[in-house]
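J.: sequence and predicted structure, then a few things I'm wondering about:
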Amino acid sequence: MNDKREVFYAKIMLFGEYSVICDSMGLTIPYAHFKGELSFINEDKYTDLEFAYESNRQLKKYSLYLQKLIDDGELIFEFDLSSFKKDIDKGLYFESSIPQGFGIGSSGALCAALYNEYGQNKIPNSRHISKKEILNLKKIFAQLESYFHGVSSGIDPLNCYLKHPIIIQGKADLSTVGIPRNKHDEKGAIFLINTGHAGMTEPLVKLFFEQCKQHSFYKSIRDEMIPFNNNCIKSLIKGETKEFFKNLRGLSKFLLKNMEPMIPETFKEIWNIGLDTSTYYLKLCGSGGGGFLLGFTEDLEKAKFELKKHNVELIPVYKNAKVIDTIKNI
């Protein structure tokens, strides 16, 4: 393995969770607060050894998944499995601060790191990457990440790998995107709320697929959720704050009403308070069921004050005056 190891950040899917399955738009951004990199147990690092050994064991299991894909002639790209196995025997593990099961790309960052280190003839993670290269990467990452979730779109590891916001405008239309500077009120912010326990992606995604078989549910996704979702993305990128929060409110309300199984029971009241007071709006971060909730507010201090009444602390992700610069420079 190379001596110089690249760090890969967490991701946050601002919009498109679940709805992208039904061909909505999506918008995902890197989140540098959490990150991970490949490392070796015998290196002089201040790490949790139990975590490192468990990570090494999981990588060994993952190598069997890759071996089977290769043996069956199904792996769609070249991967140096021999070097990967040798490094595992030397104590390879994924040194990561990204919480697992919290919807911010723990498996995505790992897949990005493995492709970067062991992929052969790999597509470079350039900001000026072509749409064709992005689609090829998405397919590769979907295969790599399917081990963890049963099925994967490949978008999470793609975002972790490119380290730049990605807009999804269709299954075959993905591109990097810039978010305009200083067009939203500087008091506004994006934040996370920790529900205190991990979520389970695979069963919730399966549930969503089952629900989509019901005509009334699928119709509500198509006629309500997707328009709210797409308008949020368009207005955010254009810097249309009023239109953005109008659609965000609609999306938050829709999720609370129609996707209850994905929202932890103890946070439904908190979710509703945001809608009642208009001080903040919550949505799913990842597949839900636990992990983080994603919040947006036009006034961060007011949101903090309101949530503190209910013993809930928020974790600021980006403040508008700074978020845009941060995103643009990633």
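T.: Here it is on my side, so go on.

J.: going forward, measure contacts and count neighbours with C-alpha atoms only.
T.: Noted.

J.: so which residues make contact with the longest helix belonging to the chain?
T.: Criterion DSSP state H: the longest helix present in the chain is helix 49-71. Helix 49-71 is contacted by residues 41, 75, 81, 84-85, 88, 91-95, 147 when judged by CA atoms under 8 Å, 6 or more residues apart in numbering.

J.: recalculate using a threshold of 7 Å.
T.: Taking contacts as CA atoms under 7 Å, 6 or more residues apart in numbering, the residues outside helix 49-71 that touch it are 41, 75, 85, 88, 91-94.

J.: alongside the first one, take a look at this:
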Amino acid sequence: MYKTYPSKILLAGEYTILMGSGALAIPFRSRGMSWKWAKDLKDKSLLDLLNYLKNENSLKDHFRLQMFEEELHAGWYLQSNIPQGYGLGSSGAVCAAVYDRYRSEEDKTPEEVHQIFKSMEAFFHGRSSGIDPMVSYYNSAVQITSDRLLILNDFQMSLPSKLNMVLLDSGIRRNTRELVGGFKAQLDSKEYEQTLKIIAETNQLLIKSLLEGNRELISESWMEISRMSIEAFSDMIPQNVLAFWKQGLLEESFYCKLCGAGGGGYFLVHCLDRAKMQDVCAKYQLTLIDLD
């Protein structure tokens, strides 16, 4: 039985993490990937990653690349039930699994591992915070602040049930690289940058309230992020999800936020009135997924 590398849920920090702001993510252990072997199978995506590692001077010395190549040609691959393009960190889990199996060094600090993961995951997204593979590699909650990284082994993983937190399935796959590129282009606007600074400050409040278990402040800050996201991240919210999103704010019965890059895939919902949320969900023919 091989080790499983879990997916992740980004509780706070969507996009603002790329500006150096804080973020908090937890493992989502019902979705993950593990190494498997099958005769005559060659995983093209892993072969592409191998070629990237070979040609990236900042990375190649950290891996046993000959072993990686030989095992890929021998039929080793990653079996996964993490949906791609859905915001659960499928590429992060790939990075964690590859690094864990083929790293050439031991005893690296979490900060050093984080830098490796940022460079690795850039292969998939063009730019990466590195938080997704950190969550998967350490199988633990991870907090990133403006100047440090924390592995939160004692963080309570029962948060989703306590907060009535669910995933909303948009039914649409998205391309993270394109979304991140579009976000970076908008940073040329001073007005947009100022809006993001306000969102980043509210994210910090949400992180603080989550770590302290302050339910009232969690709801308040989540609602504010939900409201501001409609303006700041409108391109990342599909129309069917946007209608659902706005009704939750109007009725103050549930609050939506991005789950990763947005644009499709899953969205994260903090529910105050489950019956109302389910009625609205049925109205827009969307699907809810419990995190427990």
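T.: Received, thanks. Computed from a predicted structure; not experimentally measured.

J.: got the buried residues for the longest helix of structure 1?
T.: Going by neighbour count (16 or more other CA atoms under 10 Å), the buried part of helix 49-71 of structure 1 is 52-53, 55-57, 59-60, 63, 66-67, 70.

J.: next structured bit after that helix?
T.: As assigned by DSSP states H and E, the chain's next helix or strand after helix 49-71 of structure 1 is helix 81-89.

J.: so which bit of structure 2 is that following helix matched to?
T.: Mapping helix 81-89 of structure 1 onto structure 2 (TM-score structural alignment) gives residues 65-73.

J.: likewise for stretch 245-265 of structure 1?
T.: Going by TM-score structural alignment: stretch 245-265 of structure 1 matches residues 219-239.

J.: and what of stretch 204-219 of structure 1?
T.: Aligned using TM-score structural alignment, stretch 204-219 of structure 1 spans residues 179-194 in structure 2.

J.: end to end, how far does that stretch reach?
T.: By CA to CA, to the nearest Å, the extent of stretch 179-194 of structure 2 from end to end equals 20 Å.

J.: how far does that stretch sit from its chain's centre?
T.: 20 Å (CA atoms, centre = their mean, to the nearest Å).

J.: cool, stretch 85-98 of structure 2 as well?
T.: Centroid separation between stretch 85-98 of structure 2 and its chain, computed with CA atoms, centre = their mean, is 8 Å.

J.: try stretch 65-78 of structure 2
T.: Taking mean C-alpha positions (CA atoms, centre = their mean), stretch 65-78 of structure 2 and its chain are 27 Å apart.

J.: what's the answer for stretch 194-213 of structure 1, then?
T.: So, by CA atoms, centre = their mean, the centroid of stretch 194-213 of structure 1 is 14 Å from its chain's centroid.

J.: same question, stretch 217-231 of structure 1
T.: 20 Å.

J.: show me what residue 52 of structure 2 aligns to in structure 1.
T.: That one, residue 52 of structure 2, aligns with residue 65 by TM-score structural alignment.

J.: can you map out the strands along the stretch 151-292 of structure 2?
T.: 165-169, 254-258, 266-271, 287-290 (DSSP state E, counting those that start in this stretch).
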